[in-house]
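A.B. asks: pasting the sequence and the predicted model now:
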Amino acid sequence: MSPAPTPRLETVAMDALMVRLFSRIDEANMPWTLAADSALRERFGAALIDLVPSYTTLLIHYDVTRLTHAEARALALAALDGLEPAAASTAREHVIPVWYDPSVGPELETIAARLEISPQEVIRRHCARDYCAFALGFAPGYAFMGLVEETLATPRLETPRQRVPAGSVGIAERQTAIYPMRSPGGWNILGRTAVKLFDRDREEISLFRPGDRVRFEAIDRATFIDQGGDVTPMEER
């Protein structure tokens, strides 16, 4: 666990404050981030419109019809005073089955060639560790996870794809993520999962929460199909 942070509060809009907790990305920060999230939600109550935790910060969006700027700052400072880290037991664990294959993961072989290893070794390395869900964003249910093994770290594509299928699993630098729905994107795609990350019919519509632990598990094509997976190959960029 990281040492106790010294929170810094910044004004980013007439109805938003930014809490800066850390200067670098580290999953050891998460107990403090989750504690700050819980304390801020409790203090702001019905005046809170949205609270967005990220790698090193939290964005507070509050209702200006309920709070003045000074009142919002005072609430935030009171919530962060004497902060105690959240218990590790609050993190949930997920195992995500993935069909790794060049037809749905076109960068699988590219990364293997760059590292002079087999695609199977890329898969093994991607599945070999748990990832922390640091933040949700970009699209509903999209979790930014890390940290990927340094050897696998790969820059985003120079030209993003116009259409990345739902369930695509990718890497960008030392982050990994799953596209919850079809959308544009520039991450390096390794495979695809049939797991729904965002489902309005589910009690908790987003599968992941910040702080969750995620592990990927390689499956074969037949298993992927049995789970409802779409084997349509990726389109050319």
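C.D. replies: Cool, the structure landed. The structure displayed is predicted, hence computed values, not measured ones.
A.B. asks: rest of the way, CA atoms for contacts and neighbours
C.D. replies: Fine.
A.B. asks: buried set for stretch 50-64?
C.D. replies: For stretch 50-64, a neighbour-count test (16 or more other C-alpha atoms under 10 Å) marks 51, 53-64 as buried.
A.B. asks: list the contacts for the nearest residue to Thr154 once chain neighbours are set aside?
C.D. replies: For Thr154, the nearest residue in space outside its immediate sequence neighbours is Glu173; the separation is 4.6 Å by C-alpha to C-alpha, 6 or more residues apart in numbering. With contacts defined as C-alpha atoms under 8 Å, 6 or more residues apart in numbering, Glu173 is in contact with Val148, Leu152, Ala153, Thr154, Pro155, Arg156.
A.B. asks: then Glu158?
C.D. replies: Listed by C-alpha under 8 Å, 6+ apart, the contact partners of Glu158 are Gly186.
A.B. asks: let's see which of the buried residues of stretch 50-64 end up in strands.
C.D. replies: The members of these that map onto strands under DSSP state E are Leu51, Pro53, Thr57, Leu58, Leu59, Ile60, His61, Tyr62.
A.B. asks: what about versus this one:
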Amino acid sequence: MRVLPSGDAAVLAELDDLDQVLALHAALGQPPDGVLDVVPAGRTVLVALDPTRTSVDAVTRWVRDARPVPGARPEAEELEVPVVYDGADLADVAEVLGCSPAEVVTRHTGTVWTVAFCGFAPGFGYATAADGDWAIPRRSSPRTRVPAGSVALAGEFSSVYPRESPGGWQLLGRTDLAMFDVDRDPAALLRPGVRVRFRDVS
């Protein structure tokens, strides 16, 4: 792990893979005074700080002193997402996995997913599976419009499109759950550390 200053108000930890990111995020736990946010990404963890209350050096020491446990995940609440599994790509995903569409649904709902980081759009959380092989390629030709609430897979991740947007993920189904709402606290349901269980309501 490399820990580098990122200006005078943040520290960036560079890691080898997503498992290390999740383990470090879990190990950091409750931030000390002056730390404003801990933001995981695919291979990094950014720690934003208030330089009037702490220093880059102090936060760097805090990050370096963390003791990540391999396989650890941040503590957070669980979110149940009801899904109608009628996605346009369900059969294609089944072919990739070498099983039936019904088995894809069983595997997807039987997996505990953990949001590793967010990106692409507000409320779009990249959730990883606790177990199982989910190496699902993106579509060769992205769609220009993916409806809000679309439940999808790509690579090792599953997510829900929080709003209508272009996208190249494989669509499994849809949910009526509003994933992002600026009038709600928190606005995003999918946040780093949240454990997600998809429930079949087809």
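C.D. replies: Now that the structure is in, tell me what you want to look at. Not measured: the values here are computed from a predicted model.
A.B. asks: that older thread, save the buried residues of stretch 50-64 of the first structure as TSV, and put in distance to Ser118 of the first structure too.
C.D. replies: Formatted as TSV, the entries for these read as follows, by distance: C-alpha to C-alpha, whole Å:
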residue	distance to Ser118 of the first structure
Leu51	42
Pro53	37
Ser54	34
Tyr55	32
Thr56	35
Thr57	38
Leu58	40
Leu59	42
Ile60	45
His61	47
Tyr62	50
Asp63	53
Val64	56
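A.B. asks: can you give me the helices for the first structure?
C.D. replies: Counting by DSSP state H, the first structure forms helices over residues 30-44, 69-80, 108-115, 119-127, 221-226, given from the N-terminal end onward.
A.B. asks: separation between Val195 of the first structure and Asp220 of the first structure?
C.D. replies: If you measure Val195 of the first structure against Asp220 of the first structure using C-alpha to C-alpha, to the nearest Å, the figure is 15 Å.
A.B. asks: hmm, back to that, which of the ones in strands among the buried residues of stretch 50-64 of the first structure sits closest to Ala88 of the first structure?
C.D. replies: Ranked by distance to Ala88 of the first structure (C-alpha to C-alpha), these are led by Pro53 at 16.9 Å.
A.B. asks: what does that closest one correspond to in the second structure?
C.D. replies: Alignment note (TM-score structural alignment): Pro53 of the first structure maps to Pro40 of the second structure.
A.B. asks: what sits closest to that match if chain neighbours are left out?
C.D. replies: With C-alpha to C-alpha, 6+ apart as the criterion, Pro40 of the second structure has its nearest non-adjacent residue at 5.4 Å, and that residue is Phe117.
A.B. asks: the one you found -> the first structure?
C.D. replies: Correspondence of Phe117 of the second structure to the first structure, assessed by TM-score structural alignment: Ala135.
A.B. asks: what do you get for Leu153 of the second structure?
C.D. replies: Under the alignment by TM-score structural alignment, Leu153 of the second structure pairs with Ile171 in the first structure.
A.B. asks: count of neighbours near that match?
C.D. replies: Counted with other C-alpha atoms under 10 Å, the burial measure for Ile171 of the first structure works out to 25 neighbours.
A.B. asks: from Trp187 of the first structure, how far off is it?
C.D. replies: From Ile171 of the first structure across to Trp187 of the first structure, the span is 6 Å (C-alpha to C-alpha).
A.B. asks: can you list residues touching both of the two?
C.D. replies: When contacts are counted by C-alpha under 8 Å, 6+ apart, Ile171 of the first structure and Trp187 are jointly contacted by Arg156.
A.B. asks: buried set for the longest strand belonging to the first structure?
C.D. replies: What stands out as the longest strand in the first structure, according to DSSP E, is strand 93-100. Of all the residues in strand 93-100 of the first structure, those buried under the rule 16+ other C-alpha under 10 Å are Ile96, Pro97, Val98, Trp99, Tyr100.
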